[in-house]
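>>> Using only what follows, build the 3D model:
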Amino acid sequence: MPSNNVQLAMGHVSLGLKIDSFFAAQGMGMNPYGLRRARLRQIIQLESQSDGDLARLGLTRDGILPHVFRDILHS
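Predicted structure coming up:
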């Protein structure tokens, strides 16, 4: 039976795990599914860019999640 679930992976870490780990590191010991789902398109768009393209935006690959969620997580 085919599955309708889409599995996304960036490198060796799935994107979902990467987002969950980011929130756990911020002290949010929950799975913010709604926030993740609402911003997934932007995260995927940024993750798919080259490091050079990210640099032109003033971002690093590790800076994508803090950038996407900057309005709810104050550094």
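>>> C-alpha from now on. contacts and neighbour counts both.
Noted.
>>> Where do the strands of the protein begin and end?
Per DSSP state E, the chain carries strands over the ranges 9-10, 13-14.
>>> run this one through as well so I can compare:
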Amino acid sequence: MSNNHINLDFTRQVWRQRIDDYLASHGLGFNTYLAREERLDLIARLDLLPEQELRRIGLDGRQDILPFAFRDLLAA
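Alright, predicted model coming up:
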């Protein structure tokens, strides 16, 4: 039997830090907690997809997950 257990708490913590870094680098002057938590499930689901599926939905790779998840807040 294979053990494909994913530690979702660790994954979520890594993504929380990435999200905070991403939003801070874009100079957003608001508390990101709610924006981050609202999108964390979407980000985690996208991160589990294979590269081929990411491309199918219009993402060039994992580096596009955060811009995609926050596109409504960062649209010019």
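>>> To Arg41 of structure 1, which of the strands of structure 1 lies closest?
Arg41 of structure 1 sits nearest to strand 9-10 of all the strands of structure 1, at 13.9 Å, using CA to CA.
>>> give me every residue that touches the most centrally placed residue in structure 2.
In structure 2, the residue lying closest to the centroid (CA atoms, centre = their mean) is Ile43, at 3.4 Å. Neighbouring residues of Ile43 of structure 2 by CA atoms under 8 Å, 6 or more residues apart in numbering: 15, 65-66, 69.
>>> ok, Ala24 of structure 1 touching Met30?
Yes - counting by CA atoms under 8 Å, Ala24 of structure 1 touches Met30, with 7.2 Å between them.
>>> Since that was my last question, I'll sign off now.
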